[in-house]
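Undergrad: output the structure for:
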Amino acid sequence: ACLPSIESFHAVAAADNGVIHGTAIKTFVNLGTMGTDAVGEVEHILGDNGIDVFDCPITGGTQRAWDKTITAIASGPQEVFERVQPLIKAFAGEIHYIGDKVGQAQVAKIVNNMMSITNLASCIEGVVLGAKAGIDVEKLLAVINSGSGQNSASLTKVPRHVMNRKFDLGGPMYISQKDVTLWRSEAERLGVTQWVGNTVHHLVMQACAMGYGPGDMTEIAKVVEQMSDVEIPKTRN
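TA: Predicted coordinates for the structure are as follows:
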């Protein structure tokens, strides 16, 4: 199951019509980003009913999912991994088995998502600053992408989904809100500093408060633009 919220994850697993009541199911594979608490709770609930839970969040974006080249991050008992691996191979281009405990893959996925959102936010802030300074933003991106500032946001997300003003990456802002909130929960649980994470969390929460929750995550650009009193010019179709 790959579900958009912790509430729907719990419902599919353990509600009145959830998989917990299935008579044939032996293994429940979670493909979503739910955090260690939620996955641990479902593992306990389903485990008491003889159903194994395997943790396997996916990453790579919508297009790679359609292309069956998505990356799967797997964790759970080795014997369960061997059982479900053929299923995962049917839709994933890469599988990274990182540990034998359910929840370890959640931590890895949350780290990945937080870094992805942070890259996007920092790239957008940089481009907005350049635009306000009167720099040609296409030339600025060329500098970034040939230098040490290069990242996935500067290479693809900003040029393909912000510079054309379409804001159509395909990831809803409310999903980013869930991800940055899960980051804070995991960081607090493990006692890890959140200097950068807190700032990105604040930006995403601000975007949702301004009404961008249902919109695309690249609309973070609109928040930065409004607060900076400048707009990134449309340079691509």
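Undergrad: contacts, neighbours, all on C-alpha from now
TA: Noted.
Undergrad: quick one: buried residues of the helix ranked longest in the chain?
TA: In terms of residue count, the longest helix belonging to the chain (DSSP state H) is helix 104-132. The neighbour-count check on helix 104-132 (16 or more other C-alpha atoms under 10 Å) flags 104-111, 113-115, 117-121, 123-132 as buried.
Undergrad: ditto for stretch 62-81
TA: Going by 16+ other C-alpha under 10 Å, stretch 62-81 has these buried residues: 65, 69-77, 80-81.
Undergrad: from the residues you listed, pick the one nearest His96.
TA: Ile73 (5.0 Å; C-alpha to C-alpha).
Undergrad: is it true that that closest one lies in a helix?
TA: No - per DSSP: H, G, I helix; E, B strand; the rest coil, Ile73 lies outside any helix segment and is strand.
Undergrad: residue ranges for the helices of this protein, please.
TA: With DSSP H as the criterion, the chain has helices spanning 6-14, 36-47, 62-67, 78-89, 104-132, 137-145, 152, 158-161, 173-190, 195-207, 220-228.
Undergrad: CSV please, covering those and showing distance to His96.
TA: Formatted as CSV, the helices of the chain follow (distance: least, C-alpha to C-alpha, whole Å):
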stretch, distance to His96
helix 6-14, 23
helix 36-47, 18
helix 62-67, 16
helix 78-89, 11
helix 104-132, 9
helix 137-145, 28
helix 152, 20
helix 158-161, 28
helix 173-190, 20
helix 195-207, 25
helix 220-228, 30
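Undergrad: please generate a structure for the following sequence too, so the two can be compared:
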Amino acid sequence: MESVGFIGLGNMGGGMAGNIQKADYPMVVLDLREALMQPLIDQGARKGASAAEIASQCDMIFTSLPGPAEVEAVATGPGGVLEGIREGGVYIDLSTSRPTLIRQIEPKFRDKGAHVLDAPVSGGKSGAQSRNLAVMVGGEREVFERVKPVLDAFGDKVFYAGAIGAGSVCKLVHNMIGHGIRQAIAEGLTLGVKAGVDPEAVWECVRRGAVGRMSSLHGGLPATVFKGEFDPPSFALELSRKDIRLATELGREFNVPMPVANIAEQLAIASMNRGWGPKDSSITFLLQEEAAGVEVRAPHVDPAKAAKFISTHPDAE
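TA: This is a model prediction of the structure:
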């Protein structure tokens, strides 16, 4: 069985390292806070003297750190992982970090005959402890397959995203979308309450509707954007534009600031001016594609299978 080094035992790292230990992998651990290492040491892990020392003794080395500065220092700084890693060793960074950084780090390890994966996670502290984590992995496919049993020890949804840096890109996209959704939820719920509806009632109506089921993400995108097809419409843009107009009108009536909703309305207006009113409302996606200079197409994805995701993965809601 391969040996595992784990550096960074905070909110996320501690839970992940604990689950690796439960899978009976020999472990060496390190954290600036002695108290965070002790539970793992009590269960048989050894305390490492430095990142370089851990890398010299372990087949794979994980880091779970606050951000890019810490990742760079621990990975390539004095006494870092790069200094000690042996040929064939694998360095896996679990941090939410900068994709460009891991892409710059990887060739330095390759020059030593070692490998690098970026594998940021999503699920929070409770998910790290309970093994309810999504793990988004970038790097060489063969290296991913080699370390996947260890990733499975702390993540129940391990996904290969592509070449080095792909995992970090996916994690940043995931969190950015999450922040945008939270702002839209904040705007909607404050509007509902100020317009005279009980908070729980607004919340229940939203989460039990199409928004709460995320039908546009799971089934809608594969059926429209991924195929580049917006006709026949599931819900026409002209109807969607009417609804967002009524919502922003209500916001002005009750003096509720709604920046995200107003941007969405302006994009709907711009799309209407393209003559897209009868098309599916998701056609507004084309405006973003034009602005970004890229198309988002994956015509091989089956919309029916994608739409079943929530019913078959209830913990993903």
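Undergrad: now the TM-score, please.
TA: Overlay of the two chains. TM-score (TM-score structural alignment, normalised by the length of the first structure): 0.60; 154 aligned residues with a C-alpha RMSD of 2.0 Å.
Undergrad: tell me which of the helices of the first structure lies nearest to Cys56 of the first structure.
TA: Comparing these under C-alpha to C-alpha, the one sitting nearest is helix 104-132, at 6.4 Å.
Undergrad: for the helices of the first structure, which one sits closest to Ile98 of the first structure?
TA: Here helix 104-132 is closest among these (C-alpha to C-alpha), at 6.8 Å.
Undergrad: that closest one against the second structure, how far on average?
TA: For helix 104-132 of the first structure, the mean deviation from the second structure after alignment is 1.5 Å (mean C-alpha distance after the TM-score superposition for the first structure).
Undergrad: so that helix versus helix 195-207, what angle?
TA: Per axes from the mean of the first three to the mean of the last three C-alpha atoms, to 10 degrees, the angle that helix 104-132 of the first structure makes with helix 195-207 is 70 degrees.
Undergrad: related to what we said a few turns ago, Asp55 of the first structure is nearest to which of the helices of the first structure?
TA: helix 104-132 (6.2 Å).
Undergrad: the closest one versus helix 137-145: what angle between them?
TA: Using the same axes, to 10 degrees, helix 104-132 of the first structure lies at 140 degrees relative to helix 137-145.
Undergrad: how about helix 104-132 of the first structure, which residues of the second structure does it hit?
TA: Mapping helix 104-132 of the first structure onto the second structure (TM-score structural alignment) gives residues 166-194.
Undergrad: quick one: furthest residue from the center of the second structure?
TA: Glu253 (37.0 Å; C-alpha atoms, centre = their mean).
Undergrad: map it across to the first structure for me.
TA: So Glu253 of the second structure corresponds to nothing, using TM-score structural alignment.
Undergrad: tell me how far Glu253 of the second structure lies from Glu265 of the second structure.
TA: As for Glu253 of the second structure, its distance to Glu265 of the second structure is 16 Å (criterion: C-alpha to C-alpha, to the nearest Å).
Undergrad: now do Leu246 of the second structure
TA: 10 Å.
Undergrad: go on, Lys47 of the second structure?
TA: 56 Å.
Undergrad: list the contacts of Gly26 of the first structure.
TA: Actually, residue 26 of the first structure is Lys rather than Gly. By C-alpha atoms under 8 Å, 6 or more residues apart in numbering, the residues touching Lys26 of the first structure are 50-52.
Undergrad: buried ones from these, can you make that a PyMOL selection?
TA: One line in PyMOL is enough to select the buried members of the contacts of Lys26 of the first structure, burial here meaning 16+ other C-alpha under 10 Å:
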select buried, resi 51+52
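Undergrad: got a markdown table for the contacts of Lys26 of the first structure, with distance to Gly149 of the first structure too?
TA: Listed next are the contacts of Lys26 of the first structure as a markdown table, based on distance: C-alpha to C-alpha, whole Å:
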| residue | distance to Gly149 of the first structure |
| --- | --- |
| Gly50 | 49 |
| Ile51 | 46 |
| Asp52 | 43 |
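Undergrad: and the residue lying closest to Asn113 of the first structure once chain neighbours are set aside, how many neighbours does it have?
TA: Spatial nearest neighbour of Asn113 of the first structure, excluding adjacent residues (C-alpha to C-alpha, 6 or more residues apart in numbering): Asp179 at 6.7 Å. Using other C-alpha atoms under 10 Å, Asp179 of the first structure has 24 other residues around it.
Undergrad: excluding its backbone neighbours, what's nearest Glu140 of the second structure?
TA: That would be Ala163: by C-alpha to C-alpha, 6+ apart, it lies 6.2 Å from Glu140 of the second structure.
Undergrad: check contacts around the one you found.
TA: Counted by C-alpha under 8 Å, 6+ apart, Ala163 of the second structure has contacts 138-141.
Undergrad: cool, Met205 of the first structure as well?
TA: Met205 of the first structure neighbours (C-alpha under 8 Å, 6+ apart): Gln177.
Undergrad: corresponding residue for it in the second structure?
TA: Going residue by residue (TM-score structural alignment), Met205 of the first structure aligns to a gap.
Undergrad: can you check Val53 of the first structure too?
TA: Aligned partner of Val53 of the first structure by TM-score structural alignment: Val116.
Undergrad: what does Ser75 of the first structure give?
TA: Per TM-score structural alignment, Ser75 of the first structure is aligned with Gly138.
Undergrad: wait, its match sits on Gly162?
TA: Yes - with contact defined as C-alpha atoms under 8 Å, Gly138 of the second structure counts as touching Gly162 (5.1 Å).
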